[in-house]
Each structure stands twice: as structure tokens, then as C-alpha cells.
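J.: My questions concern the predicted model and sequence given below.
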Amino acid sequence: MNIPFLDNWRKRHEADTSPLTAAFDRDPEGVGQLLAECELLRARAQETGVELDDSPRSLAALDQLPPRWRDDPEELPWIGNDAGLYLGTVIVRTVPGACWRVWPGGQPVVRLASGREIDVVEAGLDWAVSGSPELSHVYAEAAEF
């Protein structure tokens, strides 16, 4: 059966699929490992003596770092993105039932066992720009659900 409006709908929604979404569909564990890299954030933390060991304690240590990245408008969004991905990594690895999801546009989020989804990248960017919400607080809220 040929239904023209369905063809148009399919084309629109297929176009929403990002490379990250397609990769996640094929290998969610591999994408999770890729999201956990956060190289810039790990390098900046190491420079200050903070070890990022994927624990909630390391999120509290990040919250205490002097925000030198705010002086560099080019580095700021990258640090924020990495902070969000690191936050998501800690949640996925330590909160039972939490897992990575990728929205159709390619935005990685964390889905909790309750079904609630946390846009960790947005939280990381907010943290990098203003220091609020603290990463450890976002984690604490996620761990409660």
C-alpha cells in the first residue's frame, strides 16, 4: 500500500538519526566507553592533582576545582561537554539500572531505572559556565531515583 504522507514522515525521522545514534544502536557498550573518555577534563583534573576514577567522590573533587576554563571561551564548552559526559559515566557505572540513551538528534542522556532521563551534557555545560548545579548534586539526585 502506498501512503505518501508516511513516506514523508519516514524521510524526516530517518534524517534525525545522527552518527552517534546509529553507532549506539549497533554497539551501546562501545559508545558508552567512548563517552567515558573525556580527555580534556581528565587532563585538566590531573594537572590539579585530581584523579577521575569514575566515582561519586571524584565528582565532588571536580566541584572544588578553580574554574580556570572560564577564562578561555574556546575551552569552556569542551570542558562543559566533558564534565557532562563524565557525570553520565559515573551515574551509569554506579547507579543501579542507569544506562546511556541517545536522543534522535544525537544528544547522549542518562536514563535512570525510573525512566527519568537526565541531560548530563546540559548539566555539565551549566556547571562549567556557572558552577551550578554542582556535579555531585546532580549525581545525588540521580542516585535517589
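T.: Alright, I've got the coordinates.
J.: only C-alpha atoms for contact and neighbour calcs from this point on.
T.: Fine.
J.: Check what contacts stretch 20-28 and list those residues.
T.: Outside stretch 20-28, the residues that touch it by Cα atoms under 8 Å, 6 or more residues apart in numbering are 30, 31, 100, 101, 102, 103, 104, 105, 106.
J.: Second structure follows, compare the two:
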Amino acid sequence: MNIPFLDAWRKRNADERARTAVGGESGSDPEGVADMLAECDLLRARVQEFGVRLDDTPRSLEAIDQLPPRWRDDPEELPWLGNDAGLYLGTVIVRTVPGASWYLTPGGHPVVRLASGRELHVVEAGLDWAMSGSPELSQVYAEAAEG
């Protein structure tokens, strides 16, 4: 049954639940969620093999961009590494760009919302980077830092 006002109500409530999950309202734990999204264990393990330490800075994104893309040889690992790269990119943005925060879409996908209201689909950017090397993670960060 299609009842337009119910569809609008459901969307509004889903948006509010998503904001509450990450945005720090109604007793949520935004730092806990941010810490969970920042884990990126597979990415951390792979870059450590090359002596790169992920310290949540834009400089570390530049270092990741320079790594040889050996993960492309493993089709099973590729999407997982891309997912981690996107979450790490989001972590760096949230921790270093004023006003940036994590936001869960109604479908449960983590995105970064900038102070301007613009949303960055960082996981998609990470997957694109892992598969093709473009756009570079540092480039996505630079665009986010500009607003």
C-alpha cells in the first residue's frame, strides 16, 4: 500500500536514527563509533609490510597512495582492502577537517558529512582507489579539506 505521508515519515525517522547513531544525540557514543570505523585492520597490516604507519594524518594518506598495489592480485582481498581504505580516509577527514563527522545513511552506509553539508562516500572512494588507483586518497582528502 502506497501512503505518501507514511513514506515521508519513515524517511524522516530513518534519517533521525542515522544521525543519532553517529552524531552524538540521545546517548549515542560518537567517539566509540568513530573508533570502530577507524580500526581498518587489513589496511593497517598491509601498509605496515611497507613500513607505513597509519597515524590518522593527511601525510599517511599520501604514503598509502605511493604503495605498489599488490592487493590487486588478490580478488578476494581487494574489496576488503578498499573498504578499509575508505574508512581510513573518512577517519582522517573526521579527525582533521573542522566540522566533519560520520553519518550513517538510512541504508546503514557510513559517509562523512562536511560542515558545508556535503556528503562524501568515502568507502566508494576507497574501493575506486583500491581497484584503479584513482582518485588518490590524498586527493579526496584535499578536496574535503577545501570544503
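T.: In hand now; what should we look at? This is a predicted model, so every value here is computed, not measured.
J.: After superposition, what is the TM-score?
T.: The TM-score (TM-score structural alignment, normalised by the length of structure 1) is 0.86; 141 aligned residues with a Cα RMSD of 2.5 Å.
J.: Next, format the contacts of stretch 20-28 of structure 1 as CSV and append distance to residue 139 of structure 1 and secondary structure.
T.: Converted to CSV, those look like this (distance: Cα to Cα, whole Å; DSSP: H, G, I helix; E, B strand; the rest coil):
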residue, distance to residue 139 of structure 1, secondary structure
30, 23, helix
31, 21, helix
100, 15, strand
101, 17, strand
102, 19, strand
103, 20, coil
104, 24, coil
105, 24, coil
106, 22, coil
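J.: Show me which pair in those residues is furthest apart.
T.: Greatest spatial distance among the contacts of stretch 20-28 of structure 1 (Cα to Cα): 30 and 105, at 19.0 Å.
J.: Now do the contacts for residue 48 of structure 1.
T.: Applying Cα under 8 Å, 6+ apart, the residues near residue 48 of structure 1 are residue 65.
J.: what does residue 86 of structure 2 give?
T.: Contacts of residue 86 of structure 2 by Cα under 8 Å, 6+ apart are 122, 123, 124, 125, 126, 127.
J.: So what does it match up with in structure 1?
T.: Alignment note (TM-score structural alignment): residue 86 of structure 2 maps to residue 84 of structure 1.
J.: so which helix or strand takes in that match?
T.: Residue 84 of structure 1 belongs to helix 76-94 when assigned by DSSP states H and E.
J.: Helices along structure 1, start to end?
T.: 4-15, 19-26, 28-35, 39-47, 56-63, 76-94, 120-130, 135-144 (DSSP state H).
J.: Which of the ones you listed has the highest mean neighbour count?
T.: Comparing the helices of structure 1 by mean neighbour count (mean count of other Cα atoms under 10 Å), helix 76-94 ranks first with a mean of 23.
J.: about what we covered before: show me how to select, in ChimeraX, the buried members of the contacts of stretch 20-28 of structure 1.
T.: To isolate the buried subset of the contacts of stretch 20-28 of structure 1 in ChimeraX, counting by 16 or more other Cα atoms under 10 Å, use the following:
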select :31,100,101,102,104,106
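J.: Tell me the residue in structure 2 aligned with residue 129 of structure 1.
T.: Per TM-score structural alignment, residue 129 of structure 1 is aligned with residue 131.
J.: Hmm, its match is touching residue 74, no?
T.: No: applying Cα atoms under 8 Å, one finds residue 131 of structure 2 not in contact with residue 74, separated by 10.8 Å.
J.: about what we covered before: still touching in structure 1? Go through the contacts of residue 86 of structure 2.
T.: Shared with structure 1 under both residues aligned by TM-score structural alignment, their matches' Cα atoms under 8 Å, the contacts from those are 122, 123, 124, 125, 126, 127.
J.: Provide the aligned range in structure 1 for stretch 32-45 of structure 2.
T.: Going by TM-score structural alignment, stretch 32-45 of structure 2 lines up with residues 30-43 of structure 1.
J.: Residue 105 of structure 2 contacts residue 16, doesn't it?
T.: No: using Cα under 8 Å as the test, residue 105 of structure 2 is too far from residue 16 to be in contact (9.9 Å).
J.: Would you mind giving the helices of structure 1 as a markdown table with distance to residue 111 of structure 1 added?
T.: A markdown table is the format used below for these (distance: least, Cα to Cα, whole Å):
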| stretch | distance to residue 111 of structure 1 |
| --- | --- |
| helix 4-15 | 22 |
| helix 19-26 | 14 |
| helix 28-35 | 13 |
| helix 39-47 | 23 |
| helix 56-63 | 17 |
| helix 76-94 | 9 |
| helix 120-130 | 10 |
| helix 135-144 | 9 |
